[in-house]
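1. got a predicted structure here, sequence first:
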Amino acid sequence: MTTLFPPGFLWGAATSAHQVEGGNVNSDWWRFEHEPASGVHVSSGDGIDHLHRYREDFDLLASLGHTAHRLSVEWARIEPAPGEFSAAALAHYRRVLAALRERGLRSFVTLHHFTLPAWFADRGGWLAPDALTVFERYCARVVAALGDLADFVCTINEPQMVALHGYLEGYHPPGIAHAGHWKRVGRVLLEAHHRAVAATRAHADAAPGLVVQLPVLAPAREDAVTRRYRDELRAEIVDLYLDDLRPGDGGDWLGVQYYRKNWVDPASPTIFVPPPRGFATSQMGWAVYPEGLREVLGRAARTGLPLYVTENGIATEDDTERIDYLESHLGAVLRAIGDGVDVRGYLHWSAFDNFEWAEGYRPKFGLVAVDHAAGFRRQPKPSAYAFQRVAESGDLSRLRAAGVTTV
């Protein structure tokens, strides 16, 4: 098998506003973090102060061989009250995107990455009767203001996980466990994606696309009931979205996000059960299964859309595990390309160790460590240099090359 990626392949990493910026006090997530009953015991606080350090962060990523970067703009900052748009927030994000362009980094700009303005959540969030109209208004305003500086527009981050975590499992806002709401929200978010595509096309030349998390789902037992339950979950988490997407009204590209293989069990109160013996797991308890990335890329290719891996990574304190993970999962991407799948880029999750939602700051996904006690000092890990060698050469065999690149 070749170790070479196609010419023009994009390399980079991803962040989201709430996880890195800090001080997102007008969002539903900030409020959720501070509710004792939510089970989230750590505040996002100052994040990693990316709100003020984005230029030096982009300098660092560019020096590490990145040619693209995925980030989100924060709805709660841009529209702090219904219909009230902040000129200062939009000007800030114009500076952010201009800084990416000045450093030669292609931008993937996510319009909605998990967080909602608190006022939108209070009106019912995605269950509100006017949710789609309000979201479409927000998208149109953002794309009109920022679209000339965006290369790719990511409409909604992981709509299946917004629905699953917030409305069925209940450990993300709004903390609901209701099967009917889960399914309804999933369909609302799919329509919201289409509205965002239309808004992008009307106001900018940037290429719109959806980004979906595609886990590999397996039955915990090989009986008919468990297999049927797995099939039902796959229909809601994977097929609902992919079967709806086609070139044109579905967008110009599709972002694939992959982390794990999940075993599902109808008898489990949490839907999922731990992996069988023999599987390596991350700090999140997720099973490491590299071949799954090749599988989900093959499934996503059936949409007919060009693909980008917009998130993939491992939570671990052991950076040698991260290097192993990069090698195995980039190998899976190469095998998918060898299968004829049109994959055009890979964005690692994440650029920096950051706030990981209900898990707080404990999981370490980043290529770059952040020392909060030392003024948010950034320190690239050995994995960042391993990734740099691949990004700059386009050759996976360079991952473990002798010598260490320094910044």
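-> Yep, it's here. Being a predicted model, the structure only gives us computed values, none of them experimental. Residues are numbered from 1 along each chain as shown.
2. from here on, contacts and neighbour counts on C-alpha atoms
-> Fine.
3. so where do the strands sit in the chain?
-> Shown for the chain, the strands assigned by DSSP state E span residues 10-14, 68-72, 106-112, 152-157, 207-213, 216-219, 253-257, 261-264, 272-273, 307-311, 343-349, 368-371, 377-380.
4. columns distance to residue 89 and mean neighbour count on top of these, output as a markdown table?
-> Converted to a markdown table, the strands of the chain look like this (distance: least, CA to CA, whole Å; neighbours: other CA atoms under 10 Å):
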| stretch | distance to residue 89 | mean neighbour count |
| --- | --- | --- |
| strand 10-14 | 21 | 24 |
| strand 68-72 | 13 | 24 |
| strand 106-112 | 14 | 24 |
| strand 152-157 | 18 | 26 |
| strand 207-213 | 22 | 26 |
| strand 216-219 | 38 | 20 |
| strand 253-257 | 26 | 26 |
| strand 261-264 | 39 | 22 |
| strand 272-273 | 40 | 16 |
| strand 307-311 | 25 | 24 |
| strand 343-349 | 25 | 24 |
| strand 368-371 | 25 | 19 |
| strand 377-380 | 25 | 16 |
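5. another one to put next to it:
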Amino acid sequence: MGGALPLGDPAPSDGLLPASAAVGASARDFGVYLHVPFCRVRCGYCDFNTYTATELRGASQHDYAGQAISEVEAAGRILERSGVPDREAATVFFGGGTPTLLPADDLVRMLRAVRSTWGLAPGAEVTTEANPDSVDAAYLGRLAESGFTRVSFGMQSAVPSVLATLERTHDPERVPLVVQWAREAGLDVSLDLIYGTPGETLANWRTSVEHAIRQAPSHISAYSLIVEEGTKLARQIRRGELAPVDDDVQAEFYELADDLLTEAGYGWYEVSNWATDDTHRSRHNLAYWRSQDWWGVGPGAHSHIGGVRWWNVKHPSAYGDRIRAGDSPAAGRETLDTATQEMERVLLLTRIREGIPIDSLGALGRREVAGLIADQLIDARAALSGSIELTRRGRLLADAVVRRLLAD
């Protein structure tokens, strides 16, 4: 949800999709993403489509749940009128921003709208992101009793100096508390970590990973810090106030995390994600990587149905205006051509542990397989079984692997 909106064709005000979006839809999973664009403070590294109270320009957090519900209800009508067959939502994900800045009842109302519009598939995964300082036991209990199944806490680090550089506001000692409350409520728990913060040492990173492991979540994500242009952190680095971490050190952080997580019984299933077993993988994120269908609700949210991709207006004020007028909030869209869909298929599936079938690659891509094995970028045994599976070295150089597989 970060950066400028992509280029594309203008989206029609009624939001109707071309007939191609319906082709094969019954064979694809359907998910719903609900973007909550509010944050108490803006972290210096963040370029997501989020807004603090002083940046809302007349938009109101109080009104937001009702606006999102209106989009959900309109989405149901649009898909029906576009000939897309009815499908229950297999996954629902509340992201942001900080969804849990809204009252728990607002999130519950939004989930209720998803359920009444599409239904939830049996065993549906329903996740919300949360900051450790934005929830308490009662809040998490309310979510769990209303159908949420999972919470993803933005822990980021267990080291106060690293959190301060990232401008995260929570006390690391609160993480065990919120994990305990979530577990008592019956929610699965994921912890998100970030490595490569300026000034962070390998010992700092070890402390954070080990602290996360001690909480025994079912899922841990570890993301390399990306310094995005236009952020406060980028300006601090450009002025020499902070020193960036170089690529070799980033690789050391990743290797340490993989070692510690593997020793603790976690298995990698995507380049930046580990789970205790297959049942605790993030099914919503897997749907993205597998190019399934999803409707994105909220300012700046992106959607994808059958090779048609679109994105909403970015600012909550403009979003609210569209919703009140009864217009689609979509700002632009594109229909992906065959070449683009193939490129994205290879790019995304290669990141997953199961990888991509070798016989689905182009001729030149298939010819690269032997060299990728020789360079220790893909697993030889998996290749003999007919699929691409990245080695750890391959995970660190995943973009280079993809370029070679797309040699056609």
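-> Done, it's in. Because the structure is a prediction, the values reported are computed rather than measured.
6. send over the TM-score of the superposed chains.
-> A TM-score of 0.41 describes the superposed chains when it is computed by TM-score structural alignment, normalised by the length of structure 1; 247 aligned residues with a CA RMSD of 6.0 Å.
7. using a markdown table, lay out the strands of structure 1 together with distance to residue 132 of structure 1.
-> Listed next are the strands of structure 1 as a markdown table, based on distance: least, CA to CA, whole Å:
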| stretch | distance to residue 132 of structure 1 |
| --- | --- |
| strand 10-14 | 26 |
| strand 68-72 | 19 |
| strand 106-112 | 13 |
| strand 152-157 | 13 |
| strand 207-213 | 16 |
| strand 216-219 | 30 |
| strand 253-257 | 21 |
| strand 261-264 | 31 |
| strand 272-273 | 31 |
| strand 307-311 | 25 |
| strand 343-349 | 29 |
| strand 368-371 | 37 |
| strand 377-380 | 39 |
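8. quick one: what helix or strand has residue 121 of structure 2 in it?
-> strand 120-130 (DSSP states H and E).
9. tell me what that strand is packed against?
-> strand 89-96, strand 150-156 (3 or more CA pairs under 8 Å, 6 or more residues apart in numbering; DSSP states H and E).
10. of the ones you listed, which is nearest residue 254 of structure 2?
-> Closest to residue 254 of structure 2 of those, according to CA to CA: strand 150-156, at 14.1 Å.
11. next structured bit after the closest one?
-> helix 160-166.
12. got the buried residues for that next one?
-> The neighbour-count check on helix 160-166 of structure 2 (16 or more other CA atoms under 10 Å) flags 160, 162-163, 165-166 as buried.
13. could I get those in JSON lines, plus columns for distance to residue 341 of structure 2?
-> Putting the buried residues of helix 160-166 of structure 2 into JSON lines (distance: CA to CA, whole Å) gives the following:
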{"residue": "160", "distance to residue 341 of structure 2": "43"}
{"residue": "162", "distance to residue 341 of structure 2": "39"}
{"residue": "163", "distance to residue 341 of structure 2": "38"}
{"residue": "165", "distance to residue 341 of structure 2": "39"}
{"residue": "166", "distance to residue 341 of structure 2": "35"}
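14. show me which of those residues is closest to residue 297 of structure 2.
-> residue 166 (27.5 Å).
15. measure the closest one to residue 253 of structure 2 for me?
-> 17 Å (CA to CA, to the nearest Å).
16. just to revisit the earlier point, could you dump the helices and strands packed on strand 120-130 of structure 2 into CSV and include distance to residue 175 of structure 2 and mean neighbour count?
-> Below are these laid out as CSV (distance: least, CA to CA, whole Å; neighbours: other CA under 10 Å):
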stretch, distance to residue 175 of structure 2, mean neighbour count
strand 89-96, 19, 24
strand 150-156, 7, 24
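17. residue 284 of structure 2: neighbour count?
-> 23 (other CA atoms under 10 Å).
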